[in-house]
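[1] mind folding the following:
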Amino acid sequence: MSRFSTSAQYTPADAVVVGAGIVGLAIGRALALTGRKVIVLEAADAIGTFTSSRNSEVVHSGIYYAPGSLKAKLSVDGNLNRLEPYCREHGVPFRRLGKLLVATDESQIGKLRELQENGRKNGVHLEWLEREEALKIEPHLHCVAALWSPNTAIVDSHRLMSEFQGDIESRGGSVALNSSAVSGGVSGGRLSLDVRDSSTGEVTHLAPSILVNTAGLQAQEVAGMLRGLPAEQVPKRYLARGCYFSLSGKPPFKHLIYPMPEEGGLGAHLTLDLAGQAKFGPDVEWVDSIDYTVDPGRAEGFYHTIRRYWPSLPDGALQPSYSGIRPKVSGPGDPNADFRIEGPKQHGIKGLVNLFGIESPGLTASMSIGDYVKDLLGLQEEPAAQSKL
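    Below you'll find the model as predicted:
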């Protein structure tokens, strides 16, 4: 049942955020802390049902991203300064398991050194391990060298999203489910948005002073419906599906294991959840439409990749699990693009922020993205707002 039921309840909102994934909820929270009345709109019947619930729940340290990029700055800040204190205060499960990024043959040593230097430029604490040192940490591992990243963590993303929602609601805001943006624009310096309640068909007209488009896979669609936004401000969307396979049985590893990154992703890595169960993924498959089918035949490629760093992986140990779709703004063969977070300075429309290409490390950077958007809009957090949550 939609919570977006009457225009009288929602029309006075100062700020509307489109998309209740983890980034949209973090932005809604950041805006609520400035004293704005916030509505976060979600087309689905629950929060975080798309990209935010179809990932590995890893809190990245910031190794891979170009120095000075938004991905680098916001993920490092999110990892070191934001998520762990918040999770501790709110009882959200968070665990710094650490990860090993491995070179499985001599030809990868150069790339591993490059990643070490890239991480150093981003302010990431990394330790170089020779083979014997890595095997002391993970005896079942095969590698010739590895980088140890002690700050890589895992988090209960669903609980985290629920806490963000609670913060919004405790400040007088709301999350409106089954509520889809259908049209909008800017006229005379004023923003507008029409929203349809999918359970009743009712359309409500909103006129917020702030509109943030963080619709993830549908971000380009939402931006494209905003009359007055120049078409050149809407980048082309590319879709990359990543499949995950779960491990039957108990894994012999206590930490996350990552191979060298591949085009479009970080390689089929081993991730442990908070219960200690292992899954592998995601791989990269460029697709033309949103389809979460997991082809069991892709397991062959997983076995090949995983056995480079875990040669004793048993036959038949992998089971199809789930998939996610990365909302990318760079395509096959292109350099991996940075987050695109564009406010009034980019497109000239007061109060509007569009976010495109918010893939990994979006979860890690979520709270920092919230503050970044707040700063783009020139807003200040209310005094002692944090203590009220």
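[2] make it CA atoms for all contacts and neighbour counts henceforth
    Will do.
[3] which of the residues in stretch 231-245 are buried?
    Neighbour-count burial for stretch 231-245 flags 234-235, 237-245 (criterion: 16 or more other CA atoms under 10 Å).
[4] can I get those residues in TSV including distance to A207?
    Output for the buried residues of stretch 231-245, formatted as TSV (distance: CA to CA, whole Å):
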residue	distance to A207
V234	22
P235	25
R237	28
Y238	31
L239	32
A240	35
R241	36
G242	38
C243	40
Y244	41
F245	45
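[5] Proceed likewise with the subsequent sequence, for comparison:
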Amino acid sequence: MNDIEQVDCIVIGAGVVGLAVARALALAGREVMVLEREAGIGMGTSSRNSEVIHAGIYYPEGSLKARLCVEGRKALYGYCAERGIAHKACGKLIVATNAAQAAGLPAILDKATRNGVDDMRLLSREEALALEPALECVAALLSPSTGIVDSHGLMLALQGELENAGGMVACHTEVVRLQANADGVLVETADGTRLQARTVVNAAGLHAVAIAQRIEGLAQEHIPKAYFAKGNYFTMSGRSPFERLIYPAPDPQAHLAGLGIHLTVDLGGQVKFGPDVQWVDGADDFQADASRAAEFEAAVRCYWPGLPAGSLQPGYAGIRPKISGPNEPAADFRIDGPAAHGVVGLVNMFGIESPGLTSSLALGDYVANLISA
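    A predicted model of the protein is given here:
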């Protein structure tokens, strides 16, 4: 056994959530090592999203997504302000472009209020256009506490705090085998390194289910099926005519696999559109699908009729790590500790999709508390 290194805590995955979990554990006095298979931090879902700070509007009352989004949003604004991380509470309009969507707005407002989002209000068409003259809608909801953040700056800050607290991030380190035992979990990496950890947190995002399937001693019944929902983004040159984010109101009958093709503005004032929902078989296709340009243009024209023809260019794509499939209600975050699966020292984080970025600090605290309980 002398070739096995003893480690207190291992976090698998150096995306924003893995880094937030590792930081929380390190600040609680634990020795933490983050293992990341890619060349750097945040190269998966964390760098391929809308960089939106969500208010906590759409999620079922009492769900982890609702609770941790609201907690995480408040924590994130404070964290970014204290540390000089670029961010902006630019606000968001959820716009109804037909009567059916308008009829659904009060229910969205009610759900948001029950989730603890207390600053939203309904707007008439005239009030919405007074805020955003380029807009077209019949009614809208204003969410002042929605914003945008520099996700890479956030991750660098989390990594810095982790390292200042004695933790470390090891990139180019793929986990290939795990074995549960009486002392925790034995972790083996692709180069043959073996680490015996008292605690292992599987925060591998798109690959969390695949990692769980490699854990000897974890029953299959505790591993959900993985689904992958690709989201394409299109960009446009020039500054945005909108100051706020513009989201189409969802169809009241639709399951929220995504939030529609929305318009977001980055911190430099550039506009981007997306994501859509394209169900795919794996987690490795990050090429924006140029053939969807016409579909995007039609969707955007519903709320921005002045979109210049042919101005959309394929940008990038991200993939949502889902544990619910097409035509199913969106699953909640699933965080399984030993009480759920019986493996000492193991926490599996499944389905950590949006609002994972917004919820990251709250997710870190949640997992740290779960481990110390």
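[6] can I get the buried residues of stretch 231-245 of the first structure in a markdown table with secondary structure?
    Listed next are these as a markdown table, based on DSSP: H, G, I helix; E, B strand; the rest coil:
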| residue | secondary structure |
| --- | --- |
| V234 | coil |
| P235 | coil |
| R237 | coil |
| Y238 | strand |
| L239 | strand |
| A240 | strand |
| R241 | strand |
| G242 | strand |
| C243 | strand |
| Y244 | strand |
| F245 | strand |
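[7] looking at those, which one is closest to R340 of the first structure?
    P235 (9.1 Å; CA to CA).
[8] my guess is the closest one contacts V329, does it?
    Yes: using CA atoms under 8 Å, P235 of the first structure makes contact with V329 at a distance of 6.6 Å.
[9] which residues are common contacts for those two?
    F356 (CA atoms under 8 Å, 6 or more residues apart in numbering).
[10] for I154 of the first structure, give me its contacts.
    57-59, 94-97, 272-274.
[11] do that again at 6 Å, thanks
    When the contact criterion is CA atoms under 6 Å, 6 or more residues apart in numbering, the partners of I154 of the first structure are 57-59, 94-95.
[12] and G110 of the first structure, by the same measure?
    So G110 of the first structure contacts nothing (CA under 6 Å, 6+ apart).
[13] one more time with 10 Å
    103, 116 (CA atoms under 10 Å, 6 or more residues apart in numbering).
[14] tell me the counterpart of it in the second structure.
    The alignment partner of G110 of the first structure in the second structure, by TM-score structural alignment, is A103.
[15] then K136 of the first structure?
    In the second structure, the residue paired with K136 of the first structure according to TM-score structural alignment is A130.
[16] now its match: which helix or strand?
    helix 125-131 (DSSP states H and E).
[17] ok, then the element right after that helix?
    Next along from helix 125-131 of the second structure, by DSSP H and E: strand 139-143.
[18] post-alignment, that next one versus the first structure, mean distance?
    The superposed strand 139-143 of the second structure is, by mean CA distance after the TM-score superposition for the first structure, a mean 0.4 Å from where its aligned residues fall in the first structure.
[19] show me the helices in the first structure, by range?
    Taking DSSP state H as the test, the helices found in the first structure are 7-10, 22-32, 70-77, 83-90, 109-121, 131-137, 157-170, 219-224, 299-309, 344-347, 362-376.
[20] got a markdown table for the ones you listed, with distance to I47 of the first structure too?
    As requested, the helices of the first structure are exported to a markdown table (distance: least, CA to CA, whole Å):
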| stretch | distance to I47 of the first structure |
| --- | --- |
| helix 7-10 | 18 |
| helix 22-32 | 8 |
| helix 70-77 | 22 |
| helix 83-90 | 18 |
| helix 109-121 | 33 |
| helix 131-137 | 38 |
| helix 157-170 | 8 |
| helix 219-224 | 16 |
| helix 299-309 | 30 |
| helix 344-347 | 28 |
| helix 362-376 | 14 |
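[21] hmm, E295 and G310 of the second structure touching each other?
    No: proximity of G310 of the second structure to E295 does not meet the contact threshold set by CA atoms under 10 Å, at 11.9 Å.
[22] please name the residues that touch the match of K136 of the first structure.
    S124.
[23] one more: the one 10 residues further on?
    Applying CA under 10 Å, 6+ apart, we find A140 of the second structure in contact with 92-97, 101-102, 105-106, 121-129, 246-249.
[24] just checking, A72 of the first structure touches N122?
    Yes: counting by CA under 10 Å, A72 of the first structure does reach N122; the two are 6.4 Å apart.
[25] fine by me, thanks again.
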